[in-house]
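Colleague: Everything below, folded, please.
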Amino acid sequence: MSKTKKKPGSNVIAQNRRARFDFHIEEKFEAGLVLLGWEVKALRAGKGQLTDCYVVFEKDEAWLLNCQITPLQSASTHYVVEPTRKRKLLLHRKQIDKLMEATEQKGHTIVALSLYWKNHMVKCEIAIAKGKKQHDKRETEKQRDWDRQKGRVMRQANS
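Modeller: Reported below is the predicted structural model:
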């Protein structure tokens, strides 16, 4: 009896690339998400977006706002769906306290970086972030361009 292994692939559903450009990422956390059935089906089809997504706290609970999950036509025929509803994040009490403390500091916010599969569950990677100034963004672009140029020079030198 031979078991066929699943081909290794990407577990990432959606990424917020803009967050890495607009913010300095200080500390990352992994959080679970409370989802409805149609949302899980839509995420399996790759219908999730994290642009402009952030975390707020209400009554000592963490909530994910502006995470858009577009419903599938076949899976959500008998539901009244709201693609950008707020979704509860599942975190430990110590993690919630640490995140709440960080948001009280000036200039810090909690942003969602990515949605991904871990076994059969959907996880959300969130981070404590501090906003970049315009000159910081320019510096990031210059560093990225320099790294690209260095790679080209090294490849030419090796050939």
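
Colleague: okay, CA-based contacts and neighbour counts for the rest of this
Modeller: Fine.

Colleague: mind listing the strands for the protein?
Modeller: 12-15, 23-33, 48-49, 54-58, 61-65, 68-69, 87-90, 108-118, 121-131 (DSSP state E).

Colleague: Just give me the residue right at the centre of this structure.
Modeller: With distances taken as Cα atoms, centre = their mean, the residue of the chain nearest its centroid is Ser114 (2.1 Å).

Colleague: how about this one, so we can line them up?
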Amino acid sequence: MGKSKNTKRKPKVPDTTIVVNKKARHDYFIEDTFESGVALQGWEVKSLRLKKVQLVDSYVTLKDGEAFLLGCNISPLDTTNTHTIADPSRTKKLLLHKRELAKLFSATQQKGHTCVCTKMYWKNHLIKCQIALAKGKQSHDKRATVKDREWNIDKQRIVRQANR
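Modeller: Predicted coordinates:
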């Protein structure tokens, strides 16, 4: 018997995620997310291809109707040009629509709200940054989150053992 024609393999989709800021989900309640472009230099793009970036302490500031990413550390490659000065913690401009900027600006004026970068990823040939409108967690909120997560794991374990 021959093989059926429906056994074609699907091509693997490459992982487009460059880096995820797990600390942001731990420290903040994520209320809304936006996708923004990032204005980068050539050496930064090459470093991002090798995933040499850290988002742990990064945040977004809004001034003069523009958004900027601060605290994002992109390590330069050893092969970077010597005639350009590679600043790893350079302020990067974020590319957003005016209505998105207005929404972010009005939301960050409220007490306890801020903007953080939660993820950087490839979209086709462009590098995108996921910006989150977030509210800071208190230490008791963080403990409650950990407690809920552990309880969910225990529930799954109990259900698996009951099904055996």
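
Colleague: What residue in structure 2 is paired with the residue nearest to the centre of structure 1?
Modeller: Matched to structure 2 by TM-score structural alignment, Ser114 of structure 1 sits across from Lys119.

Colleague: circling back to that earlier point, can you lay out the strands of structure 1 as CSV showing distance to Ala102 of structure 1?
Modeller: Shown next, in CSV, are the strands of structure 1 (distance: least, Cα to Cα, whole Å):
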stretch, distance to Ala102 of structure 1
strand 12-15, 23
strand 23-33, 10
strand 48-49, 25
strand 54-58, 12
strand 61-65, 13
strand 68-69, 25
strand 87-90, 17
strand 108-118, 6
strand 121-131, 7
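
Colleague: To Thr140 of structure 1, which of these lies closest?
Modeller: strand 23-33 (10.5 Å; Cα to Cα).

Colleague: re earlier: was I right to think the residue nearest to the centre of structure 1 contacts Ile126?
Modeller: Yes. With contacts counted by Cα atoms under 8 Å, Ser114 of structure 1 reaches Ile126, the gap being 7.4 Å.

Colleague: list residues touching both of the two?
Modeller: Counting by Cα atoms under 8 Å, 6 or more residues apart in numbering, Ser114 of structure 1 and Ile126 have no common neighbour.

Colleague: Which helix runs longest in structure 2?
Modeller: Counting residues, the longest helix found in structure 2 (DSSP state H) is helix 139-163.

Colleague: List the buried residues in that one.
Modeller: Within helix 139-163 of structure 2, the residues that count as buried by 16 or more other Cα atoms under 10 Å are Lys142.

Colleague: cool, and stretch 75-93 of structure 2?
Modeller: Ser75, Pro76, Ala86, Ser89, Thr91, Lys92, Lys93.

Colleague: Can you tell me which of the residues you listed comes closest to Gly37 of structure 2?
Modeller: Nearest to Gly37 of structure 2 among the buried residues of stretch 75-93 of structure 2, with distances taken as Cα to Cα, is Lys93, at 8.5 Å.

Colleague: picking that back up, quick one: residues contacting the match of Ser114 of structure 1.
Modeller: By Cα under 8 Å, 6+ apart, the contact list for Lys119 of structure 2 reads Thr17, Ile18, Val19, Val20, Asn21, Leu55, Cys129, Gln130, Ile131.

Colleague: What does the second one correspond to in structure 1?
Modeller: Translated: Ile18 of structure 2. Looks like Ile18 of structure 2 aligns to Ile13 there (TM-score structural alignment).

Colleague: if I look at that match, how far off is Lys130 of structure 1?
Modeller: Counting by Cα to Cα, to the nearest Å, the gap from Ile13 of structure 1 to Lys130 of structure 1 is 24 Å.

Colleague: If you count neighbours, what's buried in stretch 30-50 of structure 2?
Modeller: For stretch 30-50 of structure 2, by 16+ other Cα under 10 Å, it's Ile30, Glu35, Ser36, Gly37, Val38, Ala39, Trp43, Glu44, Val45, Ser47, Leu48.
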